[in-house]
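Q: 3D model of this:
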Amino acid sequence: MALPFLVTTLTRRGLLKPGSPIRIAAQLGALRNWGFSLAGELRQAAARDPDRVAVVDEELGKISYRELLDRAERLARSLRARYGIAEGDRIGLLCRNHHGLVETAIAGPLLGADIVLVNTGLSGAQLADVVREQRIRLLVHDAEFVDLTIGLPPEVDQLDERGCADLVAAAPLGELRRPGRDGRTIVLTSGTTGTPKGARRPTPNGLGPLVAIIDRIPLHVGARMMIAAPLFHTWGYAALQMAFALRGTVVLHRRFEPAAALEAARRHRCTALFAVPVMVQRLLEVPPPATRPPLEVVAVSGSALPGGLATRFMDRYGDVLYNLYGSTEVSWAAIATPAELRQAPTTAGRPPHGTRLAILDRDGDPTPTGQVGRILVGNELLFEGYTSGTGGDGSGRDGGGGLGLLDTGDLGHLDADGLLYVDGRADDMIVSGGENVHPSEVENLLAELPQVREVAVIGVPDRTYGQRLAAYLVLLPGEALDPEAVREYVRRYRARFSVPRDVIFVPALPRNATGKVLTRELRRYHRA
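A: Reported below is the predicted structural model:
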């Protein structure tokens, strides 16, 4: 990343603001000794602003950076003494958003251990598979998940949140030196179509990744950020990293409830909200508060924005919505600003500074403007590969024929203005009667119907045409539609082969804990 751009962006966001020379020296020393990991970012923030509030949660209230670092170090010493956690071990975290997850996510790397962020929506069988495949030695979990842990192997140690609190309170004395290896963070893929895989996240080697994001999303030093997106998800965890890098204040709730989130954002004077798109949709389903929270940024990621959602949200809360398109594997690919979402509500935006984006056809050649192809991405924070108990490891890098890019598995196109549009997963596209059909195109169209709360469109087998579309709709309370009216609406705006033969009304779409629709669950409604 070019130095002038780096310095300019850091200055705009307040990171180069003068301060106490002693504290600045301590801050730089913390980054030099501990790097740009979550633990390193916490240490630099504690060195520069030790008394600033780092985390606000429902259990402990306000926790300063000094206190958070002390609690994480105490927990690390206890994990070393009680369980023998050492370099190379893996700690699984099955927790909702609260201070305990944050402290453990820091304590592990302080010992050189890896952290595996476990999706809270897994079944007991899936959890057992993840624990085995990721070679988790210690599983730290909230009390509510104790029933899921019954089938775990006896050699896997378990620690609930009360046990963690006891370890913090009764920590032995001792010194924590920087370990010989950096602890890595392993994030599970969404697992919407099968067992989730572990993706090993790299530690940033400088300020480049942070600068790339905050250039497009205007976050400033000291921002008060509500992180509603799950911290076990790439987006929620990235928000936590950015908050610590900016020496901001993080507001956490274990569960997302729209009215309560708006009130908490107002009460804690939050200037930023990090969420997944389904949460933004839920915010529109409750009455607007009498006093708006002072939100300047509502940043979403994790799944596509349904058609019209961006415009409806900004009409109510102002032009504050930013949409980041990325994945567990590529981190980020593009960011859409409010102005771009006003211009094109379904766009994924533009690549941040230093990000390379290519749309390639089946032969690996760039596609013309407007033509759909595979989306490939290159940036400073591509994942390091998948992890498994058997040592299997693959990244899909160089999927663009030696370009050093990573294939996202998505299809998309660029318009004449250079805006990116995601047309769906490559494996979601169906061929119906010889025609290529993208379900997301029909999905976005149906989402604009005023009676529809949410919709999913998928491909299902067809004896005559090979495949056909099936649409699953959730209606708003008191609204009504019939299948033929839905088909006629699609027929009016799309080609005949895009008309869903199956139109199924369901009470709710099955989603995982990050809001992604579970297509395998939808197929249970289907009758061939």
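Q: please count neighbours and contacts with C-alpha atoms only from this point.
A: OK.
Q: what lies in contact with stretch 36-51?
A: Applying C-alpha atoms under 8 Å, 6 or more residues apart in numbering, the external contacts of stretch 36-51 come out as 23-24, 26-31, 33-35, 64-66, 69, 105-107, 109-110, 203-207, 241, 244-247.
Q: for it, which positions count as buried?
A: For stretch 36-51, the neighbour count (16 or more other C-alpha atoms under 10 Å) marks 36-50 as buried.
Q: strands of the stretch 251-400 of the chain, start to end?
A: 272-275, 297-300, 321-327, 331-336, 356-360, 373-378, 386-387 (DSSP state E, counting those that start in this stretch).
Q: in CSV, list those strands along with mean neighbour count and distance to Gly418.
A: Shown next, in CSV, are the strands of the stretch 251-400 of the chain (neighbours: other C-alpha atoms under 10 Å; distance: least, C-alpha to C-alpha, whole Å):
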stretch, mean neighbour count, distance to Gly418
strand 272-275, 25, 26
strand 297-300, 24, 21
strand 321-327, 25, 15
strand 331-336, 25, 11
strand 356-360, 21, 11
strand 373-378, 26, 14
strand 386-387, 21, 32
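Q: and of the ones you listed, who's closest to Ser432?
A: Checking the strands of the stretch 251-400 of the chain against Ser432 by C-alpha to C-alpha gives strand 373-378 as the closest, at 18.5 Å.
Q: from the contact counts, what lies against the closest one?
A: Identification of packing neighbours for strand 373-378 by 3 or more C-alpha pairs under 8 Å, 6 or more residues apart in numbering; DSSP states H and E yields strand 356-360, strand 406-414.
Q: show me what counts as buried in the helix or strand hosting Arg77.
A: Arg77 belongs to helix 65-83 when assigned by DSSP states H and E. By 16+ other C-alpha under 10 Å, the buried positions in helix 65-83 come out as 65-69, 71-80.
Q: now show me the structure for the sequence below, then we'll compare the two:
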Amino acid sequence: MNITPFVVTTMARRGLLTPGAPHRVGRQFTSLHRWGFGLAGELRQAAVRSPDRVAVVDETRSVTYAELLDRSSRLAVALPVGAGDRVGVLCRNSAAMLETLIAVTSLGADPVLINTGLSAAQLAVVGKDQELSLIVHDDEFAAIVGDLPGAIPASALAAMISAVPPQELAPPARTGRTIVLTSGTTGLPKGAQRPTPGGFGPLCSIIDRIPLRAGVRVLIAAPLFHTWGYAGMQIALALRATIVLRRKFEPAAALAAMREHRVSALIAVPVMLQSLLELGPQADRPALRIAAVSGSALPGGLATRFMDRFGDVLYNLYGSTEASWASIAAPADLRAAPDTAGRPPRGTVIAVLDADGAPVPTGETGQLFVGNEMLFEGYTNGSGKELRDGLLATGDLGHVDAAGRVYIDGRADDMIVSGGENVFPGEVEGLLADLPQVREVAVVGVPDDEYGQRLAAYVVLREAAVLDADAIRDHVRSNRARFCVPRDIVFLAALPRNATGKVLKRELRH
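A: Below is the predicted model:
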């Protein structure tokens, strides 16, 4: 454990160094030393320090930290897997999913987080590619799981736990590695191997910028199979928080849960904020201190609208499954520049490079590279991503302003060349998203016989709003160069999205 002055100061500011019973504090640090900083270790340090605190509450039950440790330990004994095996987890947010993930990692096995939006065909490929020994799934996914070997429905877990006497496990010979599937917005998902934190540094990098405190009551609305939802769970266990979970995100139910459980922090993806705003100003506001989002860019104007309604509580983390985090925008950043991705937190480096790997001047667009101690360990198929001097390619194009704020200009593979001009669809998306009639919009490049490529805009209007294609083109023409004007305007009832809220642009190009 590399405990630096920054770590000590941050932990003290966030309430992690408050005095406690000496035997509990001693056992807390012993647990981390023996088990490490993965889920199994973070749960054990929380259970010895705050055994009676509610760890997780979902629609059906609440579980204390002592109970969560007991149940996950007994489930570990009941599961027919061992160290090094890979276990698929196909579940919605629930206490059972958390128990399963901790049980698997306690064995030194590798949990594979499976997107609940996968088809049966995709799941079959994932099962083969990831060499799954077992898959634990919610009952609703039985038809999708089909005859995959070793399938255990979540409804069977309680009986498996009850059949095993209380256990005190020893740390496994190997540390389990969580495998997160990439979002699969452009094809079949790949398995990205996530590292286990080596100490307090990664946690402190995040809570230094996002002021989550020990014992916080947090609603994790982002799916736990998503990198951000999973990270929120890791942070919550480290903070001995009370985690509130709902199987599916429904805005009215989410607000009710926040009020019922006195939630002060929300972990979500941007599309969820949009849904909360659409409940209208008459909806009772929870006493939120933090709304932390990640997973996709904030659409134009959303940050300002959300803070105007809920207060200056919004934090936006830019990162990826492979890079973990790259930058964090605090409320002050978002007030000053609502489209910024923020600034790199402590211990993170961002570089904006040209095609030859040389830094570009401030304000100019280039390829974004990031370095921190939580870069992924490669894909399970043996491939990786481009590295330059230890910095990982994010696949995004962006720039940094004179104040050090990062901006995402678009995906490198989304940029099109139209009539010899470089065009970034994301720039036009943000412009159109600011129109009051527009609920959501996606802009993509499509083939063009004359110019090579051109832009097409797919627009979803707000209820009862009126806006025609010519007005959209005129708005872009008035604010951007002529080659940015989308020739094709398609009005839709909704954009196609995956289970984490990302727009499936490949479906728009059909």
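Q: and Gly198 of structure 1, which of the strands of the stretch 251-400 of structure 1 is closest to it?
A: Proximity to Gly198 of structure 1, assessed across those by C-alpha to C-alpha, is greatest for strand 386-387 (5.1 Å).
Q: which strands or helices does that closest one pack on?
A: Judged by 3+ C-alpha pairs under 8 Å, 6+ apart, the packing partners of strand 386-387 of structure 1 are strand 198-201.
Q: give the aligned range of the helix or strand following the strand it packs on in structure 2.
A: Note on strand 198-201 of structure 1: by DSSP H and E, the next helix or strand toward the C-terminus is helix 208-216. Aligning helix 208-216 of structure 1 against structure 2 (TM-score structural alignment) gives residues 201-209.
Q: before we move on, back to that, got a list of contacts for the helix or strand following the helix holding Arg77 of structure 1?
A: Using DSSP H and E, the helix or strand that follows helix 65-83 of structure 1 towards the C-terminus is strand 90-94. Contacts with strand 90-94 of structure 1, where a contact means C-alpha under 8 Å, 6+ apart, come from 101, 104-105, 108, 113-120, 131, 134-142, 145, 232.
Q: follow-up on the earlier one: show me the contacts of stretch 36-51 of structure 1 that map onto strands.
A: Per DSSP state E, strands hold the following members of the contacts of stretch 36-51 of structure 1: Ser64.
Q: centre of structure 1 to the edge, which residue is at the far end?
A: Relative to the mean C-alpha coordinate of structure 1, counting by C-alpha atoms, centre = their mean, the farthest residue is Thr464 (39.5 Å).
Q: so that residue sits in a strand?
A: No. Checked against DSSP: H, G, I helix; E, B strand; the rest coil, Thr464 of structure 1 lies outside a strand; its state is coil.
Q: identify the residue of structure 2 aligned to it.
A: The alignment partner of Thr464 of structure 1 in structure 2, by TM-score structural alignment, is Glu450.
Q: please apply the same query to Thr104 of structure 1.
A: Per TM-score structural alignment, Thr104 of structure 1 is aligned with Thr100.
Q: how many neighbouring residues does its match have?
A: 24 (other C-alpha atoms under 10 Å).
Q: what about it, distance to Leu148 of structure 2?
A: Using C-alpha to C-alpha, to the nearest Å, we find Thr100 of structure 2 at a distance of 18 Å from Leu148 of structure 2.
Q: same thing with Leu79 of structure 2?
A: Counting by C-alpha to C-alpha, the gap from Leu79 of structure 2 to Leu148 of structure 2 is 16 Å.
Q: next one: Ala156 of structure 2
A: Distance of Ala156 of structure 2 to Leu148 of structure 2, given as C-alpha to C-alpha: 17 Å.
Q: out of the two, which sits in the busier spot?
A: Between Ala156 of structure 2 and Leu148, counting by other C-alpha under 10 Å, Leu148 is the more crowded of the two (16 against 13).
Q: got a list of what that one touches?
A: 124, 127.
Q: ok, back up a step: out of the contacts of stretch 36-51 of structure 1, which end up buried?
A: Using 16+ other C-alpha under 10 Å, the buried ones in the contacts of stretch 36-51 of structure 1 are 23-24, 26-31, 34-35, 64-66, 69, 105-107, 109-110, 203, 241, 244-247.
Q: before we move on, the earlier item: can you redo the strands of the stretch 251-400 of structure 1 as CSV with distance to Ser440 of structure 1?
A: What follows is the strands of the stretch 251-400 of structure 1, written out as CSV (distance: least, C-alpha to C-alpha, whole Å):
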stretch, distance to Ser440 of structure 1
strand 272-275, 21
strand 297-300, 18
strand 321-327, 15
strand 331-336, 18
strand 356-360, 18
strand 373-378, 15
strand 386-387, 27
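Q: which ones among the contacts of strand 90-94 of structure 1 are found in strands?
A: If you go by DSSP E, these have 114-117, 138-141 in strands.
Q: mark which of those residues are buried, thanks.
A: The neighbour count (16+ other C-alpha under 10 Å) marks 114-117, 138-141 as buried among those.
Q: now the residue sitting nearest the centre point of structure 2: which helix or strand?
A: The residue lying closest to the centre of structure 2 (C-alpha atoms, centre = their mean) is Trp228, at 1.9 Å. Following DSSP H and E, one finds Trp228 of structure 2 within helix 227-238.
Q: what does Arg491 of structure 1 give?
A: Arg491 of structure 1 is located in helix 483-493, with elements delineated by DSSP H and E.
Q: matching residues in structure 2 for that helix?
A: The aligned range for helix 483-493 of structure 1 in structure 2 is 469-479, by TM-score structural alignment.
Q: check which residues of that stretch are buried.
A: So for stretch 469-479 of structure 2, counting by 16+ other C-alpha under 10 Å, buried means 469, 472-473, 476.
Q: OK, contacts around Lys502 of structure 2?
A: For Lys502 of structure 2, counting by C-alpha under 8 Å, 6+ apart, the contacting residues are 185, 295-296.
Q: need the counterpart of it in structure 1.
A: By TM-score structural alignment, Lys502 of structure 2 lines up with Lys516.
Q: Arg439 of structure 2 now?
A: Alignment note: Arg439 of structure 2 maps to Arg453 in structure 1; criterion TM-score structural alignment.
Q: list the contacts of the helix or strand hosting that match.
A: Following DSSP H and E, one finds Arg453 of structure 1 within strand 452-462. Under the contact criterion C-alpha under 8 Å, 6+ apart, strand 452-462 of structure 1 has outside partners 428-430, 439-440, 442-443, 446-447, 467-476, 509, 517, 519, 523, 526, 528.
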